[in-house]
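Trainee: Have a look at this fold, sequence not included:
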């Protein structure tokens, strides 16, 4: 029994030491990869395959990589987790997971995993099978994702998510039908309007890669719940609206109810099927 009691703490300390050594080695490997990527550079004109650390990139057209910035004009495909300072694509791109400070796409881009980005600008079609996590998200065209979490979200075109959209400010200018499978939560503001333009086309290198048109289509946003300190919606179908100041614009349908703290306005063309309840406390 004495031997067992003496051996137990030694084994525990040994495991802690091994974990610390493992963490140190992992940090060293990450630093080595980062330094290697910063020193790596290449240029491609035509087509080629290149390796950047654990990443594998195929380019057809023109491409360059320098100091963590990957630029592609034409088409590109990446395997593995892309870890970059910046990605700029003009054309078509296929990727898995991506983490970058800046992402700019013009054309069509599809990622089979998650996207972590500080500043995202997309012109065209953007599909992220996983989640988009960022600071600023700006899209002109189509965007599809499992969920979006950001500080600022501005979309002109159409939006489709399976789950929630959470941000400080949410601005949507609809040209195509949109759907959010969960809640739209804009902590300070939610502003949803139907764009006056009836179509939007994105051309890259003289080729039209995406066109959005609402001719013959009922363009509305469908969502379960919409929350924000200030809320303005139009052409929207949802279950609930929660806010301090709520304006229900034209052609809306609220199925369960509206909860507001200070002001409520409802356009005559809109339908509120549930209750209109004034809350005693505003949103935090």
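Mentor: Noted; the coordinates are in hand. Note that the structure is a prediction, hence the values are computed from the model and not measured.
Trainee: contacts, neighbours, all on C-alpha from now
Mentor: Will do.
Trainee: Quickly note the distance from residue 277 to residue 2.
Mentor: To residue 2, residue 277 is 70 Å away according to Cα to Cα, to the nearest Å.
Trainee: what about residue 174, distance to residue 192?
Mentor: 8 Å.
Trainee: between residue 277 and residue 2, which one's more packed in?
Mentor: Of the pair residue 277 and residue 2, residue 277 is the one with more neighbours under other Cα atoms under 10 Å, namely 13 against 6.
Trainee: okay but that one is in contact with residue 263, surely?
Mentor: No - the criterion here is Cα atoms under 8 Å, and residue 277 misses it with residue 263 at 11.1 Å.
Trainee: ok, the most centrally placed residue in the chain - contacts?
Mentor: The residue lying closest to the centre of the chain (Cα atoms, centre = their mean) is residue 132, at 3.2 Å. Counting by Cα atoms under 8 Å, 6 or more residues apart in numbering, residue 132 makes contact with 114-117, 145-150.
Trainee: which SSE is it in?
Mentor: Following DSSP states H and E, one finds residue 132 within strand 115-149.
Trainee: cool, residue 33 as well?
Mentor: Here residue 33 is assigned to helix 2-39, by DSSP H and E.
Trainee: Helix or strand next in line after that helix, which one?
Mentor: strand 41-52.
Trainee: quick check, distance from that following strand to the centre of its chain.
Mentor: 28 Å (Cα atoms, centre = their mean, to the nearest Å).
Trainee: Identify each buried residue in that strand, please.
Mentor: Under the neighbour-count criterion of 16 or more other Cα atoms under 10 Å, strand 41-52 has 44, 52 buried.
Trainee: so what does that strand touch, helix or strand wise?
Mentor: strand 55-66 (3 or more Cα pairs under 8 Å, 6 or more residues apart in numbering; DSSP states H and E).
Trainee: Who has more neighbours out of residue 174 and residue 192?
Mentor: residue 174 (26 against 21).
Trainee: how close does that one sit to residue 98?
Mentor: 27 Å.
Trainee: next one: residue 82
Mentor: 5 Å.
Trainee: another one to put next to it:
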């Protein structure tokens, strides 16, 4: 997308606007966008309500966002909370916080759990890591955003090549190399090569496929 030939979408403070095709979409404050949005760079600092789908090269969200449609980007970085009513697709998906969505599909998925339960029906990826917080800096930032400490992730199916899970509740986990860390409750694990199971987690059944 040629940034010299398309407009930018900027909301500072409180405001609303229509979607469309732009180079930069930036919300600093509390913004509402009506309709689908397509952009190269999507940035939110504060709160955003998107009445449509969002498609971007890169998406960075610091705060809270609700997307009534899909979220599709090459790279997604979230610090805070996201509610996506549709599916989420990315090459890289990195979250410090909480999210709710129908389906998540990404090559590289890295989730640090904060702020209550995260809920997603299906997760698919090549490399999947879900864990509790590490370090003080991230915790301080989330506290500043009024997001409480980490909780669990709840999913129906998690499928990938290399999987590491902490504090996750799932019906089925399926992968090549699967590591179940602390705080997990899994009904069925299907693995091809290796399964590691933490003593503080519960797996009802496991099978090598």
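Mentor: Sure thing, it's come through. Bear in mind the structure is a predicted one, so any value in this text is a computation, not a measurement.
Trainee: quick revisit: quick one: the helix holding residue 33 of the first structure to strand 55-66, angle?
Mentor: 40 degrees (axes from the mean of the first three to the mean of the last three Cα atoms, to 10 degrees).
Trainee: Please identify the buried residues of helix 2-39 of the first structure?
Mentor: Buried-residue list, helix 2-39 of the first structure, by 16+ other Cα under 10 Å: 34, 37-38.
Trainee: do the same with stretch 79-98 of the first structure
Mentor: 81-98.
Trainee: Narrow those to those in strands?
Mentor: 82-95, 98 (DSSP state E).
Trainee: Closest to residue 29 of the first structure out of these?
Mentor: Of all these, residue 83 has the smallest distance to residue 29 of the first structure: 14.3 Å, by Cα to Cα.
Trainee: residues touching the closest one, list them.
Mentor: By Cα under 8 Å, 6+ apart, the neighbours of residue 83 of the first structure are 98-100.
Trainee: Residue 108 of the second structure - how many residues pack around it?
Mentor: Residue 108 of the second structure has 19 nearby residues by other Cα under 10 Å.
Trainee: I misspoke; the intended subject was residue 255 of the first structure.
Mentor: 17.
Trainee: Was I right to think it contacts residue 275?
Mentor: No - Residue 255 of the first structure is beyond contact range of residue 275, at 9.0 Å (criterion: Cα under 8 Å).
Trainee: Find residues that contact each of these two.
Mentor: By Cα under 8 Å, 6+ apart, no residue touches both residue 255 of the first structure and residue 275.
Trainee: Once you drop chain neighbours, what's closest to residue 47 of the first structure?
Mentor: Once flanking residues are discounted, residue 47 of the first structure sits nearest to residue 60: 4.2 Å by Cα to Cα, 6 or more residues apart in numbering.
Trainee: Ok, residue 79 of the first structure next?
Mentor: Counting by Cα to Cα, 6+ apart, the residue nearest residue 79 of the first structure is residue 56, at 5.2 Å.
Trainee: burial measure for the one you found, as a count.
Mentor: 15.
Trainee: Aligned to it, what sits in the second structure?
Mentor: Alignment note: residue 56 of the first structure maps to a gap in the second structure; criterion TM-score structural alignment.
Trainee: now residue 56 of the first structure: how far from residue 106 of the first structure?
Mentor: Counting by Cα to Cα, the gap from residue 56 of the first structure to residue 106 of the first structure is 21 Å.
Trainee: Which residues are in contact with the counterpart of residue 27 of the second structure in the first structure?
Mentor: Counting by TM-score structural alignment, residue 27 of the second structure lines up with residue 89 in the first structure. Shown in contact with residue 89 of the first structure (Cα under 8 Å, 6+ apart): 71-74, 104-107.
Trainee: and what of residue 30 of the second structure?
Mentor: 11-15, 46-48.
Trainee: hmm, which of those residues are common to the first structure?
Mentor: Retained in the first structure: 13-15, 46-48, out of the contacts of residue 30 of the second structure (criterion both residues aligned by TM-score structural alignment, their matches' Cα atoms under 8 Å).
Trainee: What's the local residue count around whichever residue in the first structure pairs up with residue 176 of the second structure?
Mentor: Correspondence of residue 176 of the second structure to the first structure, assessed by TM-score structural alignment: residue 244. By other Cα under 10 Å, the residues close to residue 244 of the first structure number 22.
Trainee: ok, back up a step: separation between the residue nearest to the centre of the first structure and residue 103 of the first structure?
Mentor: Distance from residue 132 of the first structure to residue 103 of the first structure, by Cα to Cα: 12 Å.
Trainee: Now the common contact residues for these two.
Mentor: residue 117.
Trainee: Isn't the residue nearest to residue 47 of the first structure up against residue 48?
Mentor: Yes - when contacts are counted by Cα under 8 Å, residue 60 of the first structure is listed as touching residue 48 (6.7 Å).
Trainee: just to revisit the earlier point, between the contacts of residue 132 of the first structure, which sits nearest residue 239 of the first structure?
Mentor: residue 147 (18.9 Å).
Trainee: so what corresponds to residue 113 of the first structure in the second structure?
Mentor: Checking TM-score structural alignment: residue 113 of the first structure goes with residue 52.
Trainee: scratch that, residue 183 of the first structure is what I was asking about
Mentor: Counting by TM-score structural alignment, the partner of residue 183 of the first structure is residue 122.
Trainee: contacting residues around its match?
Mentor: 102-104, 155-158 are the contacts of residue 122 of the second structure under Cα under 8 Å, 6+ apart.
Trainee: and of those, the nearest to residue 62 of the second structure?
Mentor: For the contacts of residue 122 of the second structure, the nearest to residue 62 of the second structure is residue 104 (19.3 Å; Cα to Cα).
Trainee: quick one: that closest one from residue 198 of the second structure, how far?
Mentor: Taking Cα to Cα, one finds residue 104 of the second structure at 25 Å from residue 198 of the second structure.
Trainee: quick one: which of these two has more around it?
Mentor: The residue with more neighbours, out of residue 104 of the second structure and residue 198, is residue 104; 23 against 14, by other Cα under 10 Å.
Trainee: which position in the first structure aligns with the more buried one?
Mentor: Under TM-score structural alignment, residue 104 of the second structure pairs with residue 165 in the first structure.
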